[in-house]
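Q: whatever this is, show me its structure:
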Amino acid sequence: MVTLWGRRAGTVGLSGFLFPLLFLGMAESQLVMSVGPSLVRATLGSDVLLPCNFTIGEPISLAKFYLAWAQEGTKVAVYQSKGLDYQREVQVFPQELSRGNCSLLLRSVSVGDGGKYTSTIIYTPNKEEKQLELQVTAVPTISIPRKSAVMDTASSFSCHRRPVSD
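A: Take a look at the predicted model:
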């Protein structure tokens, strides 16, 4: 019987089988993205963070990275190797992208900011999209005119809701 490195010809040791698998797993990076929670609530006029993170399985190269945030199909922020492009009062943190944080900050939200948001990441050649929903709530404001009430007498007070401005 012929032996190779102390083994019989035709047999492969466990290490001879596992090392190629290890390198195959490293050859292609896998983009994994997460957002959460899927429903984010914000009060009218407040700032709100739409959380989004990703991992790639290798050190992040922003030259291979593209990020787009869209609200109901309309892009509100885009980051690519040449920089950041904003469509309105939003903020992405470029210094955080290399750490896997691609969250979107909305400043002073209005009722029109509510709806579905989609975060799209392309890390060449991988692409991933996640959605979440922003619900904007307004605290009702009521005004009651100053009026005197007399004890043991029926009194009525009318109150009016002020319209919410967008």
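
Q: only C-alpha atoms from now on, for both contacts and neighbour counts.
A: Noted.

Q: element containing the closest residue to Val136 other than its chain neighbours, please.
A: Counting by Cα to Cα, 6 or more residues apart in numbering, Ala42 is the residue found nearest to Val136 once chain neighbours are left out, at 4.9 Å. Using DSSP states H and E, Ala42 falls within strand 39-43.

Q: next, the buried residues of that strand.
A: Counting neighbours by 16 or more other Cα atoms under 10 Å, one finds that the buried residues in strand 39-43 are Val40, Ala42, Thr43.

Q: list the contacts of the first one.
A: It stands for Val40. Val40 sits next to Leu50, Leu132, Glu133, Leu134, Gln135 when contact means Cα atoms under 8 Å, 6 or more residues apart in numbering.

Q: specify the angle between the strand ranked longest in the chain and strand 39-43 in degrees.
A: Longest strand in the chain, counting residues (DSSP state E): strand 126-137. Angle of strand 126-137 versus strand 39-43, following axes from the mean of the first three to the mean of the last three Cα atoms, to 10 degrees, is 40 degrees.

Q: now the second one, please; I'll put the structures next to each other:
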Amino acid sequence: MATIGQIVFCSMIILIVIFGTAIILLLALALSGQLSEVMSNNMAPTANLGNDELLSCYLNAQTQPARVTEVSVTWQRTGLTGPVYRYQNGAPSLGDQDPQFKGRTQLFPGDLVAGNASLLLRSVGRSDGGEYTCTISSSGGGGKVKIHLKTAAFSAPTFKFTSSALTAEAPRWFPKPNVTWSDFDGNVLNGSTSFAENSVGIFRVVSSLQPVNISETYSCRTENDLVTAVSKATVTDPVTENTYFTFSAASSLMTSTHLSITTSVLCIYYLT
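A: Coordinates of the predicted model:
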């Protein structure tokens, strides 16, 4: 049976953790721009190498007029002296643009009047990863938001069924992934996976599962620290398949909430 002192002690610890979580959340929101007039709908995007990527940046519609004028936009990346992109006085201003981004970036002038300053970055390479800052100044207000762009290579596998084996082949993955097979009920199965790395460090992934049963559905999970591809394949002729991707994004709120829950559980254990 817990004493009054133990109850008071644990109550104080829980209150401290709750207040700490609230403070961390407020700081995270402030640093990310969520308390600013400038926002982004994805502050930690993962771009597929070689593809185009849209970096989101816009004025908060709840605090801005329907139409803004005198819009100036600057996109910068930490570590570079020149801007990634600059728009001012009604036109692009790219005289001092960093050479890495020449001919590869654009805004959408027709959307600027609505406060949308999102940046299209073409043909993303590994060196494009990093922290970007979008700064907007306009008649309706302004501010800045930071976006951390991560780069990876990922592709959905194609499936073949031959000689009682189900084989998945994905041509582009980076960083090197892990592959896990499971059956319809989620039981992990023993598959065989091989990797072939090309001259630029991109991996071709081939994984096989044997034996498999006709008409049954199997799951092939390909994942690294940035991207997870979950594929469902049903053994038919031809194989029917479906793949969806999820992307990792660190969350200080999730970490703080986990800490609060863990502390509460420990206190309950302590009291009993």
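
Q: superposed, what's their TM-score?
A: Here the superposed chains carry a TM-score of 0.61, computed using TM-score structural alignment, normalised by the length of the first structure; 118 aligned residues with a Cα RMSD of 2.6 Å.

Q: that older thread, and the contacts of Val40 of the first structure, which is closest to Gly57 of the first structure?
A: For the contacts of Val40 of the first structure, the minimum distance to Gly57 of the first structure (Cα to Cα) is 23.2 Å, reached by Leu50.

Q: what residue of the second structure matches up with that closest one?
A: Under the alignment (TM-score structural alignment), Leu50 of the first structure pairs with Leu55 of the second structure.

Q: quick revisit: check which residues of the helix or strand that the strand holding Ala42 of the first structure is followed by are buried.
A: Sequence order places strand 48-50 as the next helix or strand after strand 39-43 of the first structure, per DSSP H and E. Buried residues in strand 48-50 of the first structure, defined by neighbour count with 16+ other Cα under 10 Å: Val48, Leu49, Leu50.

Q: okay, and the nearest residue to Ser256 of the second structure once chain neighbours are set aside sits in which element?
A: The spatial neighbour of Ser256 of the second structure that comes closest, neighbours along the chain excluded (Cα to Cα, 6+ apart), is Thr21 at 5.3 Å. Thr21 of the second structure is part of helix 4-32, with elements assigned from DSSP H and E.

Q: in the first structure, point out the residues matching that helix.
A: Against the first structure, helix 4-32 of the second structure falls on no residues (TM-score structural alignment).

Q: buried set for that helix?
A: Buried residues in helix 4-32 of the second structure (16+ other Cα under 10 Å): Cys10, Ile14, Val17, Ile18, Thr21, Ile24, Leu25, Ala28, Ser32.

Q: can you tell me the closest non-neighbouring residue to the alignment partner in the second structure of Ile122 of the first structure?
A: In the second structure, Ile122 of the first structure lines up with Ser137, judged by TM-score structural alignment. For Ser137 of the second structure, ignoring the flanking residues on the chain, the nearest one in space by Cα to Cα, 6+ apart is Ser72 at 5.1 Å.

Q: map Ala44 of the second structure across to the first structure for me.
A: Checking TM-score structural alignment: Ala44 of the second structure goes with Leu39.

Q: leaving out sequence neighbours, find the closest residue to its match.
A: Spatial nearest neighbour of Leu39 of the first structure, excluding adjacent residues (Cα to Cα, 6+ apart): Glu133 at 4.8 Å.

Q: before we move on, what about Ile56 of the first structure?
A: Among residues not flanking Ile56 of the first structure along the chain, Leu31 sits closest, at 4.5 Å (Cα to Cα, 6+ apart).

Q: report how many residues lie close to that neighbour.
A: Residues lying near Leu31 of the first structure (other Cα atoms under 10 Å) number 18.

Q: so what's the most centrally placed residue in the first structure up against?
A: With distances taken as Cα atoms, centre = their mean, the first structure has Cys52 as the residue nearest its mean C-alpha position (2.8 Å). If a contact means Cα under 8 Å, 6+ apart, then Cys52 of the first structure has Met33, Ser34, Val35, Gly36, Asn101, Cys102, Ser103, Leu104, Ser119 as its contacts.

Q: circling back: just the buried ones out of the contacts of Val40 of the first structure, please.
A: Buried by 16+ other Cα under 10 Å: Leu50, Leu132, Glu133, Leu134, Gln135, out of the contacts of Val40 of the first structure.

Q: trace the fourth one over to the second structure, please.
A: Under the alignment by TM-score structural alignment, Leu134 of the first structure pairs with Leu149 in the second structure.

Q: which helix runs longest in the first structure?
A: helix 14-27 (DSSP state H).

Q: following the chain past that helix, name the next helix or strand.
A: Going down the chain from helix 14-27 of the first structure, the next helix or strand is strand 32-35, by DSSP H and E.

Q: check the mean deviation of that following strand from the second structure.
A: Taken over the aligned residues, the distance from strand 32-35 of the first structure to the second structure averages 1.1 Å (mean Cα distance after the TM-score superposition for the first structure).

Q: could I get the buried residue list for that strand?
A: In strand 32-35 of the first structure, counting by 16+ other Cα under 10 Å, buried: Met33, Ser34, Val35.

Q: which other helices and strands contact that strand?
A: Other elements packing on strand 32-35 of the first structure under the criterion 3 or more Cα pairs under 8 Å, 6 or more residues apart in numbering; DSSP states H and E are strand 52-55, strand 126-137.
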